[in-house]
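Colleague: This is a predicted model, with the sequence first.
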Amino acid sequence: MKMWFLGTGAGRPAKHRNVSAIALQLPEPRGWWLFDAGEATQHALLHLPLKLSRLEAIFITHLHGDHLFGLPGLLGSRSFDGGVSPLKIYGPKGLKSYVENTFAISGTHVEYEMTIIELEDGAELDAFYRDDLLQVDARPLQHRVPCFGYRVTESDKPGRLMAEKLKERGLASGPVFGKIKRGESVELPDGTIVKPEDFTDGTVPGRVIAILGDTSPCRQVEELARNADLLVHEATFAAGLEEKAHEFGHSTTTEAAKAALAAGAARLAMTHFSGRYGNEELWQLEEEAKAIFPAVFAATDGSCVDIPRRSSVRGEKPGK
């Protein structure tokens, strides 16, 4: 998995920073997901190895323009880019009306099936999205309008295949080995069931990524970020500006760091920076957070972070 930051600014675009959008690139042969779509998101995508035709789902955190104004144009361009597969879009109430009215007024049409699913305001939603690889949970955050944070959980997979043990059982390498490696049980001709847990070295935990919308500190942040491999948390203002941040439903660098520490996250990506901070000042914002949570970085537009699977098996701590 990889995460691409398409826009890391708050409120409005700046010369050095666009507004909010994040792409989560899924393991092959899957495509990618989009979280928020601020103005000019599709322009940012032109510089990345992500095709709109492979976009699978969109998750909108809230309906403020800096997280939403790029959505209609991107949806229209997906048709021009060869996108024909169905697309689901999730977000707060009002999202469906926004997209449909914009399309109606502008005469925009798409050549694919588009479904907009509105999440209930203030609801704590478990597994509202689930497929064979991923599950997504949502929690309401503390902001000026209904706003969600999302927790993406990847399925566990079997550990290293114990090929020698299978051979001792009298099985030859081939389709049976492949099925067991994928975590599937296999029935042999004699009726015996071969279970993957008996012939693999433990279980490799799936990755967990927490992607928050705009928020002031609240308990739901820790729920979303608990033991996450990567937490993406807004840090609109520097330390010491907590009163100003909370007035507008935002957080500071140190509050983001405290949230990551309390949740036991492995890494923290800070984003959604106020225009008062240039990119040359981001190192100072990082230092403020590092004093509390060392594994932190300030995201910049166009930057990418790899999210590897943990090498440990279940029951061990990452990095052991």
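Modeller: Sure thing, it's come through. The structure presented is a predicted model; accordingly, all values stated were derived computationally and were not measured.

Colleague: Going by C-alpha atoms from here, please, whenever you check contacts or count neighbours.
Modeller: OK.

Colleague: From residue 101, how far off is residue 67?
Modeller: Distance, residue 67 to residue 101, using Cα to Cα, to the nearest Å: 18 Å.

Colleague: one more structure, for comparison:
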Amino acid sequence: MELTFLGTSAGVPTRHRNVTALALQPEQVRPWILVDCGEGTQHRLLRCPLSVAKLGLILITHLHGDHCYGLPGLLASRAMTTLAREHQSLTLIGPKGLKAMLEAIMHYSQLSLNFPLEIIELPDHGGEYHWHNHGIKAIPLKHNITSFAYCIREPAFPGPFDKSLTMADGIPEGPLYGRLKNRETLTLDDGRTVSGATYCLPDTPGRTIIIGGDNEEPKLLQPYLQDCDLLVHEATYTETVYQQLAINVQHSTAAQVAQTCSDTPIPNLILTHFSPRYQTIKGSSANSRSLDEVEQEARHFFTGMLFLANDFDTFLLGRTKKLSLCKPQR
């Protein structure tokens, strides 16, 4: 399971970061998932191996512009792409108002799509859906607009067929093995009824990740982190900066997110959606703060695997649930 960050800045783009978008490539299906689609997302995709033609699902966390203003352009470009039959349909899930917003843009800009688009608007309490055998659960968050986190759970990996078990039971190698590998129940020539599942090793559990939208209270996710392998969450500010803000912006600090995770068994955390005041390079402008401050604050509470995402970083979450940075930013 690969995650590629297409935008990691909060609110506005910077020289080093675009606004929010995250691509998820599941291991067990060919279509990929896009979580949020800030302005300029399709430009970022031009620098990645991901094909917009194979995009199968878009999850919008909330309707603030830095999370969805790139959506109309992306859909328009997809409509101008030659699509294979198995990749034609596209599902879009997001908060109420998403459909009206897109329909207005399509109407007034005369945009027509040459592929089936299913738009699912979430009730305020969220909901559960299935996509290519993957479970998709929308979890309500707290922000100054309706906002969700998405819990994505992949199916288990079937255990491999163990030929030594069939041979021990006196089942000779032959055409029956193919059917037993498919876990069929068969009646043998000697009258025995056998189940293919008996000759397969245990399944490997699938991975579960949670990708959050803007959120003032990370603790809302705590019940869902008990059996989660990776959390991707905003850390817009450090506590020092947050306490100095003149208004309540309803975002999370690195400390809040890390402390929430520290109270659960979750092993992996990726922080993103950083305020433009934190620069990638320390001292890159006279008024900037270093992103090191965000990392140090998070590490004070969270002792698991921690990363701060940069644009174009690609992370691999392996079947063993180990998280690694396989393609750093370019």
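Modeller: Perfect, I can see it now. Please read all numbers here as calculations on a predicted model, not as lab measurements.

Colleague: before we move on, back to that, which one's more surrounded, residue 67 and residue 101 of structure 1?
Modeller: Per other Cα atoms under 10 Å, whichever of residue 67 of structure 1 and residue 101 has more neighbours is residue 67, with 26 against 12.

Colleague: what's near enough to touch residue 234 of structure 2?
Modeller: Neighbouring residues of residue 234 of structure 2 by Cα atoms under 8 Å, 6 or more residues apart in numbering: 212, 213, 214, 215, 251, 252, 253, 254, 271, 272, 273, 274.

Colleague: Which residue ranges of structure 2 form helices?
Modeller: 41-45, 65-68, 71-79, 98-108, 163-168, 176-181, 239-244, 254-262, 292-299 (DSSP state H).

Colleague: possible to save the ones you listed as CSV with distance to residue 124 of structure 2?
Modeller: As requested, the helices of structure 2 are exported to CSV (distance: least, Cα to Cα, whole Å):
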stretch, distance to residue 124 of structure 2
helix 41-45, 27
helix 65-68, 18
helix 71-79, 22
helix 98-108, 13
helix 163-168, 51
helix 176-181, 44
helix 239-244, 28
helix 254-262, 23
helix 292-299, 30
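
Colleague: among the ones you listed, which is nearest residue 129 of structure 2?
Modeller: Evaluated with Cα to Cα, the helices of structure 2 place helix 98-108 nearest to residue 129 of structure 2, the distance being 17.4 Å.

Colleague: quick one, that closest one and helix 71-79 angle?
Modeller: Orientation of helix 98-108 of structure 2 against helix 71-79 (axes from the mean of the first three to the mean of the last three Cα atoms, to 10 degrees) gives an angle of 60 degrees.

Colleague: what stretch of structure 1 lies opposite helix 98-108 of structure 2 in the alignment?
Modeller: Alignment of helix 98-108 of structure 2 against structure 1: residues 95-105, by TM-score structural alignment.

Colleague: mean deviation of the matching stretch from structure 2?
Modeller: Overlaying structure 2 shows stretch 95-105 of structure 1 at a mean distance of 0.6 Å from the equivalent residues (mean Cα distance after the TM-score superposition for structure 1).

Colleague: Identify each buried residue in that stretch, please.
Modeller: By neighbour count on 16 or more other Cα atoms under 10 Å, the buried set for stretch 95-105 of structure 1 is 95, 96, 103.

Colleague: From residue 99 of structure 1, how far out is residue 117 of structure 1?
Modeller: For residue 117 of structure 1, the distance to residue 99 of structure 1 - Cα to Cα - is 12 Å.

Colleague: okay, now the closest residue to residue 233 of structure 1 other than its chain neighbours: neighbour count?
Modeller: In this structure, residue 233 of structure 1 finds its nearest non-sequential neighbour in residue 270, 5.2 Å apart by Cα to Cα, 6 or more residues apart in numbering. For residue 270 of structure 1, the count of nearby residues is 26 (other Cα under 10 Å).

Colleague: Distance of residue 270 of structure 1 relative to residue 172 of structure 1?
Modeller: Residue 270 of structure 1 sits 50 Å away from residue 172 of structure 1, going by Cα to Cα.

Colleague: And for residue 7 of structure 1?
Modeller: Distance from residue 7 of structure 1 to residue 172 of structure 1, counting by Cα to Cα: 51 Å.

Colleague: what do you get for residue 17 of structure 1?
Modeller: From residue 17 of structure 1 to residue 172 of structure 1 the distance is 56 Å (Cα to Cα).
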